[in-house]
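1. predicted model and sequence below, questions to follow.
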Amino acid sequence: MSEALDLIQWPAFIASLTAAWLVASSAKRRRNIGFWIFLFSNMLWVVWALHTSATALVALQVCLAVLNVRGLFKTDPPT
């Protein structure tokens, strides 16, 4: 189980990069999807940080999740 938790950092890494790419898009739909992926990456980072006792990383991810929710509200899904 510990090895599986150690590996969570890699999907979190990939999700974070993918989200950043999408959020930088000029297309509203891609930006919206990017914020959802950022929230998913925040969750993955929190799981990994709790496993490794990285308290500051947990706090950072909670703060970033709040900012990502703000971003979701500012980029409503396309109608």
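-> Thanks, I have the structure now. Note that the structure is a prediction, hence the values are computed from the model and not measured.
2. going forward, measure contacts between C-alpha atoms and count neighbours the same way
-> Fine.
3. so what's the residue count around the nearest residue to residue 45 once chain neighbours are set aside?
-> Excluding its sequence neighbours, the residue lying closest to residue 45 (Cα to Cα, 6 or more residues apart in numbering) is residue 12, at 5.9 Å. By other Cα atoms under 10 Å, the residues close to residue 12 number 22.
4. check which helix or strand covers residue 12.
-> Under the criterion of DSSP states H and E, residue 12 resides in helix 9-23.
5. how about that helix, which residues are buried there?
-> For helix 9-23, burial by neighbour count (16 or more other Cα atoms under 10 Å) applies to 9, 12, 15, 16, 17, 18, 19, 20, 22, 23.
6. take a look at this one as well, against the first:
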Amino acid sequence: MPNWIDYLQWPAMAVTLYAAYLVGSKRTDRRIFGFSMFVLSNVLWIVWGWHDEAWALIALQVGLFAMNVRGIVKNE
């Protein structure tokens, strides 16, 4: 029987896709919300990756997290 955390990858994937959609918006508030959703997806992927010992995925998500925070700060 799969552990509940095995299913975490599906909401992480959905949040990532939604964030990508929002970041493409012309409206500043939607872009900022999109970057915030990317931050949430980074956290979800890190939790899932930690459980599966996917260290490269965790390293990628940490780097993307930093870029998403930068996106929030620099958004015009």
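-> The structure has been received and is ready for your questions. Because the structure is predicted, anything quoted here is derived from the model rather than measured.
7. got a TM-score for the two of them?
-> The TM-score (TM-score structural alignment, normalised by the length of the second structure) is 0.95; 75 aligned residues with a Cα RMSD of 1.0 Å.
8. show me what residue 5 of the first structure aligns to in the second structure.
-> Counting by TM-score structural alignment, residue 5 of the first structure corresponds to residue 5 in the second structure.
9. residues touching that match, list them.
-> Shown in contact with residue 5 of the second structure (Cα atoms under 8 Å, 6 or more residues apart in numbering): 48, 51.
10. which neighbouring elements make contact with the helix ranked longest in the first structure?
-> Using DSSP state H, we find that the single longest helix of the first structure is helix 28-52. On a contact count with 3 or more Cα pairs under 8 Å, 6 or more residues apart in numbering; DSSP states H and E, helix 28-52 of the first structure meets helix 2-7, helix 9-23, helix 55-74.
11. and those helices: which comes nearest residue 41 of the first structure?
-> helix 9-23 (4.9 Å; Cα to Cα).
12. mean per-residue distance, that closest one versus the second structure.
-> With mean Cα distance after the TM-score superposition for the first structure, helix 9-23 of the first structure departs from the second structure by a mean of 0.3 Å once superposed.
13. so how far is that helix from its chain's centroid?
-> In terms of Cα atoms, centre = their mean, to the nearest Å, the centre of helix 9-23 of the first structure is found 7 Å from the chain centre.
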